[in-house]
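take this sequence and fold it.
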Amino acid sequence: MDEARTTGGAGAELLRRRNAASVLRSLRADGPASRAELAARTGLAKATVGTIVGGLEESGVLRELEQIRSGDRGRPAVRVTLEGGRPVGVGFEANVEYVAAVAVDLAGAVRLRRTRPVADLADPAGVADALCGLAAEVAALLGAEGLRPVGATVAVPGLIEPDDRTIAWTPNLHLTGTAIADGVDAAFGWRGRVRVSNDADCGALAELHRGAGRGTDHLLYLTGAVGIGAGLVEAGRLVRGSRGFAGEVGHLPLGEPGAACGCGRRGCWEASVGLHALLDRVGMAELETPAATAAAIAEAARTDDAVRAGVVASGEWLGRGLAVACGVLDPSVVVLGGYFAPLGDLVLAPARAILADAFAAPVQVAPELRVGTLGTEAAALGAAERAVAGILDGLVDLP
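Now for the predicted structure:
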């Protein structure tokens, strides 16, 4: 409440940021509005909204639109809208074959996107070097465009400690500690500002707000590459678990019992539904990206019965694992991202068939399966949204 009394500069500053964040969120979610409309939307006093809007206009975050009249008398109202650019959140993804970056402004527009292959897949330092090199390039490009990064988040396929900086376990990248966060911090000239997050969690947020998950509050997002991970949204909020490790489904024993996994064990789900498992089934070579590889497999499956059978087998193992996950989590929608998306119904149809017979109680309904619409950019895009969330939540001031 903006009318709350507070003592001390710190309390007043926090209140100011929170009120400004309410205005920013309203404009981002519901579009342009007059000051009176913003007061009605946010519950803030009209005078408070006027002060906030004036300050945000001076910062270049808002701009005025055309005047509108609500009647024949009185002064016309002036609507304001978010100005694209300037403050941006930067999202990075580090994966086995590539590193990627996306910058998003407060209005939600993508201001920059870059993807780079990783040269030495066998060397963990190669991934870190590629990511930090990309971060330095992005920092320079944003500076040249006059854009101001407010923070950055790095999405990685693994477990992240509760401090949101320390990588605890990435079985396919073999990265640990804070070196990734420290390296990206250095590229931007920061200290302790960069956060690290699970790639499936980031992808889930991106698909929820921008992609195939729009319109649902209960979403299970499954990312598919060499590894398999899940992000769970419940009542519109990301579920992370007691230590932030929720969604690590790729190494549950849901796959073929004898299938060898990159983590050193056998029977992990990703050993049966990951990209390398599919390549082994169809006898094809891996291309430069998971999306390109999956697109080539989908094209071959049109005329090659053996390739099609291999995709169907992967879809059936996908359905078996989803039957367990959905029986526990009860999502209304499952979005399949990563390499699953280019395969479309080739992999969805057999998975749906398995799910249709998976539930014992007649009142249980199989969730709707959808392919992701954001491609391999989903994790970096979600990471960028997490980076800008500090301002939209009132936790970080505008630069």
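
from here on, just use CA atoms for contacts and neighbour counts.
OK.

tell me, how many residues neighbour A10?
Using other CA atoms under 10 Å, A10 has 10 other residues around it.

where's it, which helix or strand?
Using DSSP states H and E, A10 maps to helix 9-30.

which residues in the stretch 101-250 of the chain form helices?
Secondary structure of the stretch 101-250 of the chain by DSSP state H, counting those that start in this stretch: the helices cover 124-144, 179-188, 199-210.

out of those, which is closest to G274?
Closest approach to G274 among the helices of the stretch 101-250 of the chain (CA to CA): helix 199-210, 14.1 Å.

quick one: contacts of the closest one?
With contacts defined as CA atoms under 8 Å, 6 or more residues apart in numbering, helix 199-210 is touched by 93, 155-158, 213-216, 219-223, 229-233, 238, 247, 335, 337, 372-374, 378-383, 385-386.

pick the most buried one from the helices of the stretch 101-250 of the chain.
Comparing these by mean neighbour count (mean count of other CA atoms under 10 Å), helix 199-210 comes out on top with a mean of 27.

how far off centre is that helix?
In terms of CA atoms, centre = their mean, to the nearest Å, the gap separating the centre of helix 199-210 from the centre of its chain is 3 Å.

G11 is nearest to which of the helices of the stretch 101-250 of the chain?
In terms of CA to CA, the element of the helices of the stretch 101-250 of the chain nearest to G11 is helix 179-188, at 28.6 Å.

just checking, what packs against the closest one?
When contacts are defined as 3 or more CA pairs under 8 Å, 6 or more residues apart in numbering; DSSP states H and E, helix 179-188 sits against helix 124-144.

here's the other one to compare against:
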Amino acid sequence: MAEEEPLAGGRGRPGRPVALRGDRFVGLGLELNVDYVSAVVLDLTGGTRLAETRAATGTSDVDGLLDLAREALARGADGCTVVGAGVAVPALVRGDDRTVAWAPNLRVDGPSLAEALDDLVPGVRVGVSNDANCAAYAESHHGAATGVGHALYLTGTVGIGAGIVQDGEVMRGAAGFAGEVGHMPIGDSSAACGCGRRGCWEASVGLHAMLAAVGMAELDTPLATAAAVAERAATDRAVRAGLERVGHDLGLGIAMLSSVLDPEVVVLGGYFAPLGDLVLAPARRTLDERLASAAQVRPELRLSTLGTGAAALGAAELALGPVLAGELDLTALG
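Model (predicted):
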């Protein structure tokens, strides 16, 4: 706690007000994804004490996530009290915010991930959340959707998920599964998806689909991969043509979602950001062609400003929610 100067002018002994130091209390946010793991340590002042993303070693790199979490706590939370922790995953998560119900691109199931993380932060209940929801929350509070009343966030990783934010709050739907847009039947009807079916949207616009379209290999992270593709596109007509097809299919899905949700802004995250207008331009053209009425307003398409750390940042922010809502008494923690 931080002490301030005594107050004078009242009866009796001068008082000495005491204020909590927000930088002493932190939340830990993590993300486990197909090809990378991320960690963010965020304090109550909104300051990011640590942010790091690493390549994953497999499709379920829980050990790598645990190692990164330990380092994040040692480097970013040294001398601080951890008052909340959460992990974002590309999965359907049940209403207990602990149980993974379905993760088509990861070998993670049930409460095992939350239980594996519990021992790292004694006394803190680790929450599990959908990655798109976490990233959407972060973008609405820190990134490209700040100040926007109604925003739709699209992940740009191996899978494609959506986070829907209304007035700064995530809309989760009746069972908490809203936003599972990657498996809408849009795009190439013959393309195989990680869920075992064919014709899913992410099989046409996900990271692996994009790489197949341009004939290039994946690098360590989605951002590094997309940066290499963008560089090649500057001199390779075939790569630009492949990205044109991806952008077209991206626009088809955004048009469908816009007709249903009427977002003010659509934020494109993950690998979409480094590609910029290489996919945005064809997506905008397709969106204009597919909106049914001139009365419909095309949502503004924006690129994420938070990169692959967006979901981990959102997980940290959501983990601090009970503190910010006054549900946790910090004075009892020292």
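
just give the TM-score of the two.
The TM-score (TM-score structural alignment, normalised by the length of structure 2) is 0.92; 322 aligned residues with a CA RMSD of 2.0 Å.

re the thing from before, can I get the buried part of the contacts of helix 199-210 of structure 1 as one PyMOL selection?
Selection of buried members from the contacts of helix 199-210 of structure 1 for PyMOL, criterion 16 or more other CA atoms under 10 Å:
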select buried, resi 93+155+156+157+158+213+216+219+220+221+222+223+229+230+231+232+233+238+247+335+337+372+373+374+378+379+380+381+382+383+385+386
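
select from the contacts of helix 199-210 of structure 1 every entry located in strands.
Judged by DSSP state E, the contacts of helix 199-210 of structure 1 include 93, 155-156, 219-223, 229-233, 238, 335 as members of strands.

return the closest of these with respect to G146 of structure 1.
Distances from G146 of structure 1 to these, taken by CA to CA, are shortest for E93, at 23.4 Å.

the longest helix in structure 1 is where?
When structure 1 is parsed with DSSP state H, its longest helix is helix 305-329.

and V267 of structure 2, what's its match in structure 1?
The alignment partner of V267 of structure 2 in structure 1, by TM-score structural alignment, is V335.

that match against P367, yeah?
No. Assessed by CA atoms under 8 Å, V335 of structure 1 is found out of contact with P367, at 9.9 Å.

next one: R237 of structure 2 from G206 of structure 2, what distance?
For R237 of structure 2, the distance to G206 of structure 2 equals 21 Å [CA to CA, to the nearest Å].

same question for V34 of structure 2.
From V34 of structure 2 to G206 of structure 2 the distance is 12 Å (CA to CA).

between those two, who's got more neighbours?
The neighbour count for V34 of structure 2 versus G206, taken as other CA under 10 Å, is higher for G206 (26 against 22).

that one against I160, yeah?
Yes. Using CA under 8 Å, G206 of structure 2 is in contact with I160, at 6.0 Å.

please name the nearest non-neighbouring residue to the equivalent of D188 of structure 2 over in structure 1.
The equivalent of D188 of structure 2 in structure 1 is E256 (alignment by TM-score structural alignment). In space, and not counting its chain neighbours, E256 of structure 1 is closest to G267: 5.2 Å by CA to CA, 6 or more residues apart in numbering.

and what about the counterpart of A294 of structure 2 in structure 1, helix, strand or coil?
In structure 1, A294 of structure 2 lines up with P362, judged by TM-score structural alignment. Three-state call for P362 of structure 1 (DSSP: H, G, I helix; E, B strand; the rest coil): coil.

how close does P362 of structure 1 sit to A356 of structure 1?
Distance from P362 of structure 1 to A356 of structure 1, by CA to CA: 11 Å.

distance check, the corresponding residue of structure 1 for G326 of structure 2 against E57 of structure 1.
By TM-score structural alignment, G326 of structure 2 lines up with G394 in structure 1. To E57 of structure 1, G394 of structure 1 is 17 Å away according to CA to CA.

check C268 of structure 1 too.
Using CA to CA, C268 of structure 1 is found at 53 Å from E57 of structure 1.

which one's more surrounded, the two?
Higher neighbour count among C268 of structure 1 and E57: C268, with 26 against 16, using other CA under 10 Å.

return the residue of structure 2 aligned against that one.
Superposed on structure 2 with TM-score structural alignment, C268 of structure 1 falls opposite C200.

can you pull the contacts of its match?
By CA under 8 Å, 6+ apart, the residues touching C200 of structure 2 are 182-189, 191-193.

which one of the residues you listed is nearest to L120 of structure 2?
Checking the contacts of C200 of structure 2 against L120 of structure 2 by CA to CA gives G182 as the nearest, at 32.4 Å.

wait, isn't that closest one in contact with V158?
No. If you go by CA under 8 Å, G182 of structure 2 and V158 don't touch, sitting 9.9 Å apart.

what is in contact with those two at once?
By CA under 8 Å, 6+ apart, G182 of structure 2 and V158 have these common neighbours: E202.

circling back to that earlier point, tell me which two in the ones in strands among the contacts of helix 199-210 of structure 1 are the farthest apart.
For those, the maximum inter-member distance is 21.5 Å, found between E93 and L219 (CA to CA).

sorry, back to before: from the ones in strands among the contacts of helix 199-210 of structure 1, pick the one nearest G9 of structure 1.
For those, the residue nearest G9 of structure 1 by CA to CA is L238; the value is 32.7 Å.

and the closest one, what's its match in structure 2?
Match for L238 of structure 1 (TM-score structural alignment): V170.

what's the answer for A187 of structure 1, then?
In structure 2, the residue paired with A187 of structure 1 is L120, using TM-score structural alignment.

my guess is its match contacts E71, does it?
No. Counting by CA under 8 Å, L120 of structure 2 does not reach E71; the two are 10.7 Å apart.

hang on, the earlier thing: what residues are up against the match of G326 of structure 2?
Counted by CA under 8 Å, 6+ apart, G394 of structure 1 has contacts 14, 17-22.

and it, what element?
Going by DSSP H and E, G394 of structure 1 is not part of any helix or strand.

which non-adjacent residue is nearest the equivalent of T176 of structure 1 over in structure 2?
Alignment note (TM-score structural alignment): T176 of structure 1 maps to D109 of structure 2. In space, and not counting its chain neighbours, D109 of structure 2 is closest to V100: 5.2 Å by CA to CA, 6+ apart.
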